[in-house]
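Peer 1: return atomic coordinates for the entry below.
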Amino acid sequence: MTWIAIGTIADIPLRGARCVVTPQGKVAVFRTADDQVFAIDDHCPHKGGPLSQGIVHGAAVTCPLHNWVISLETGKALGADEGSVRTIPVKVEGERLFIALEALASKAA
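Peer 2: As a prediction, this is how the structure comes out:
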């Protein structure tokens, strides 16, 4: 697997996110309260809201537009809502963060 360096874990606050712009689209990279790091497409499956601007709680994010809750682990909408976003593998080496190039190239049309 080919990995792209995207910064360090310190670039993302606890319970926060950053948006990484790639040629294949925007990726939201999240850091949970217990230092887990997840990456998903930066658009809510409901109305395309910017998930990187949402509220992180546990291993989920709430979309800032219409309060849909998306699992950071699976990319699936939680509760009664239906839909999903692509998850992107993340690797942490020391303080450095990487996302998988192959996952970005395989973006669903």
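Peer 1: CA only for contacts and neighbour counts going forward, please
Peer 2: OK.
Peer 1: contact partners for V85?
Peer 2: Neighbouring residues of V85 by Cα atoms under 8 Å, 6 or more residues apart in numbering: 40-41, 43-45, 75-76.
Peer 1: now A60, nearest residue through space, not along the chain?
Peer 2: In space, and not counting its chain neighbours, A60 is closest to S71: 4.4 Å by Cα to Cα, 6 or more residues apart in numbering.
Peer 1: so the one you found touches V61, yeah?
Peer 2: Yes - using Cα atoms under 8 Å, S71 makes contact with V61 at a distance of 6.7 Å.
Peer 1: one more, so I can put them side by side:
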Amino acid sequence: MTLLIDIGSLDDIPRQGARLVKTVQGCIAVFRTADDRVFALDDRCPHKGGPLSEGIVHGDRVTCPLHNWVFDLNSGQAQGADEGSVQTFAAKVQGGRVLIDAGLIRRSAAA
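Peer 2: The predicted structure follows:
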């Protein structure tokens, strides 16, 4: 059975915006797209450690605010000429609440 953590209402995250969730393993950026899909990624860009939660969400991508690296919200993979990726976490909306998989958060520390 998967343990899900309720991080708040979908309405707490602006469309094409993000919310930062702090865990003992580090910060997770939870993004909401214009069509109300949610995605969760490690908040640190692998390039210079920029806070992805402060980036620009466009479609199913986010652009790092420091040096404009673009990441696919589905895979965490850098796009274009940039190389690298960030860890993704399962996220979903249920009953208007945003839930993320607690098991994935715990496992990230062991990797």
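Peer 1: any idea what the TM-score is?
Peer 2: Put the two chains on top of each other and the TM-score (TM-score structural alignment, normalised by the length of the first structure) is 0.96; 109 aligned residues with a Cα RMSD of 0.9 Å.
Peer 1: S71 and V61 of the first structure - which one has more neighbours?
Peer 2: Neighbour count, other Cα atoms under 10 Å: between S71 of the first structure and V61, V61 has more, with 27 against 21.
Peer 1: Three-state assignment for that one, please.
Peer 2: For V61 of the first structure, the assignment made with DSSP: H, G, I helix; E, B strand; the rest coil gives strand.
Peer 1: how close does it sit to V85 of the first structure?
Peer 2: When distance is defined by Cα to Cα, to the nearest Å, V61 of the first structure is 12 Å away from V85 of the first structure.
Peer 1: what do you get for G54 of the first structure?
Peer 2: To V85 of the first structure, G54 of the first structure is 14 Å away according to Cα to Cα.
Peer 1: with D42 of the first structure instead?
Peer 2: Separation of D42 of the first structure from V85 of the first structure (Cα to Cα): 8 Å.
Peer 1: report the contact partners of P65 of the second structure.
Peer 2: 50-52, 54-56.
Peer 1: farthest-separated two in those residues?
Peer 2: G50 and I56 (12.3 Å; Cα to Cα).
Peer 1: now do the shared contacts for these two.
Peer 2: Both G50 of the second structure and I56 are contacted by 64-65, under the criterion Cα under 8 Å, 6+ apart.
Peer 1: host element of the residue lying closest to T87 of the first structure once chain neighbours are set aside?
Peer 2: Using Cα to Cα, 6+ apart and skipping the chain neighbours, the partner closest in space to T87 of the first structure is I40 (4.3 Å). I40 of the first structure is part of strand 37-41, with elements assigned from DSSP states H and E.
Peer 1: what's next to that strand, contact-wise?
Peer 2: For strand 37-41 of the first structure, the surrounding residues in contact (Cα under 8 Å, 6+ apart) are 25-31, 72-73, 75, 85-90, 99.
Peer 1: can you classify the residue in the first structure sticking out farthest from the centre by secondary structure?
Peer 2: In the first structure, A80 marks the outermost C-alpha relative to the chain mean, sitting 21.0 Å out by Cα atoms, centre = their mean. Secondary structure state of A80 of the first structure, per three-state DSSP, is coil.
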